[in-house]
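> Sequence plus the predicted model coming up.
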Amino acid sequence: KNNKPINHKKVQRIMQKHNLNCKVRMKKSKRPGNAYYKTHNLLNRNFKAEKPLEVLLTDITYLPFGNTMLYLSSIMDAYNGEIVAYKIGNKQNQELVNETLKQLQLEPGTILHSDQGSVYTSYEYYALCTEKGITRSMSRKGTPADNAPIECFHASLKCETFYLNSELRSSNTIVIDIVENYIENYNKVIIQQKLGYLSPIEYRKLAA
């Protein structure tokens, strides 16, 4: 196992070493969304949870490394940092986000935090969250730090794979395989100091 926990400082050092400061997070395109389905920031950067699946964080990141642009939609459990659901698609659309969320069976009252992207302020997303009994929470506009854990995870994923080894930038099939393997390794193998030097899944099993 890797005994060095991944954190934002390591990501920053890697980025600076390889002159990647402007590449890790691409600016999201502005698309029309329905402002009527925005909601408040319930977390206020308090990313702690008392049990698994109590507080979740979600976001989409660009994967511009294959034949065409791909998008990764992820959901992270704030309890242990585990990626509990994800989906990769070739469109940043409502289907990508909703299909990611549909993977989870959640207890009523689960908090799901996102940014104010149009896919998260849409009626379709609002309706799906309501159907599942989810309490929505949203970052302040243009404030990535309000969703820092999953933002950092997506940055780490790209820094430790595609930005460190340009040879990994190949076909869409290879890009998807690399992302899937990274997430599996992150969940099962990579230990974190804040989790008592356990992997996310090992830490979750202690709560069972």
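That came through, no problem. Note that the structure is predicted; figures quoted are calculated from it, not measured. Residues are numbered from 1 along each chain as shown.

> drop to CA atoms for contacts and neighbour counts, all remaining ones
OK.

> nearest residue to residue 173 other than its sequence neighbours?
residue 66 (7.9 Å; C-alpha to C-alpha, 6 or more residues apart in numbering).

> does that neighbour count as helix, strand or coil?
For residue 66, the assignment made with DSSP: H, G, I helix; E, B strand; the rest coil gives coil.

> Wait, it touches residue 175, no?
Yes - when contacts are counted by C-alpha atoms under 8 Å, residue 66 is listed as touching residue 175 (6.1 Å).

> ok, second structure coming up, stack it against the first:
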Amino acid sequence: RKRKYSSYKGEVGKKADNLIQRHFEASKPYEKCYTDITEFAIPASSQKLYLSPVLDGYNSEIIAYQLSTSPNLEQIKTMLAKAFPDEHYDNTILHSDQGWQYQHQFYHEFLNQKGIRPSMSRKGNSPDNGMMESFFGI
């Protein structure tokens, strides 16, 4: 069974403005991308898995994902490297919630080096990240 994982731990790093403003659709690939983390409980086990995908708003394709047994920064690093392998991206926005992973210094430095603009939902406002929420079926 899947359930919404909450990674919000307060203001633990850098936040970003909501550049998407619920205008989710994109006119070209890699223009507006979305990410989040969700938790899956494994049946007949006490173990959980955490899925971190990146969804392209142009065609709703998952361009990269990373599974982990715990929600950690290494998961985000690997997911970002898979999703954005090129040296630079022009006019790309990566939208997320305000989870601690997305407030982390590494996250913002990675995006800045690639020319990607971070965007974040307002606190506690999951419809602001509707593309990812729809993907997870929450």
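All right, it came through fine. Values in this document were obtained by computation on a predicted structure and should not be read as measured data.

> Tell me which of residue 66 and residue 175 of the first structure has more neighbours.
residue 175 (21 against 16; other C-alpha atoms under 10 Å).

> Aligned to residue 79 of the first structure, what sits in the second structure?
When the second structure is aligned by TM-score structural alignment, residue 79 of the first structure is paired with residue 58.

> and if you look at residue 125 of the first structure?
Match for residue 125 of the first structure (TM-score structural alignment): residue 107.

> Now do the SS call for the match of residue 79 of the first structure.
coil.

> cool, residue 59 of the first structure as well?
strand.

> which residue lines up with it in the second structure?
So residue 59 of the first structure corresponds to residue 36, using TM-score structural alignment.

> Its match touches residue 132, doesn't it?
Yes - contact criterion C-alpha under 8 Å: residue 36 of the second structure and residue 132 qualify, at 6.6 Å.

> Output the residue interval of the second structure matched by the lengthiest helix in the first structure.
Longest helix of the first structure, by residue count under DSSP state H: helix 172-188. The aligned range for helix 172-188 of the first structure in the second structure is empty, by TM-score structural alignment.

> Which neighbouring elements make contact with that helix?
strand 83-89, helix 200-206 (3 or more C-alpha pairs under 8 Å, 6 or more residues apart in numbering; DSSP states H and E).

> Which of the residues in that helix are classified as buried?
172, 175, 176, 178, 179, 182, 183, 186, 187, 188 (16 or more other C-alpha atoms under 10 Å).

> List just the nearest of those to residue 91 of the first structure.
residue 172 (13.1 Å; C-alpha to C-alpha).

> Any figure for the gap between the closest residue to that closest one other than its chain neighbours and residue 79 of the first structure?
Of all residues not flanking residue 172 of the first structure in the chain, residue 66 sits nearest, at 4.5 Å (C-alpha to C-alpha, 6+ apart). Taking C-alpha to C-alpha, to the nearest Å as the measure, residue 66 of the first structure falls 33 Å from residue 79 of the first structure.

> Same check on residue 175 of the first structure?
Counting by C-alpha to C-alpha, the gap from residue 175 of the first structure to residue 79 of the first structure is 28 Å.
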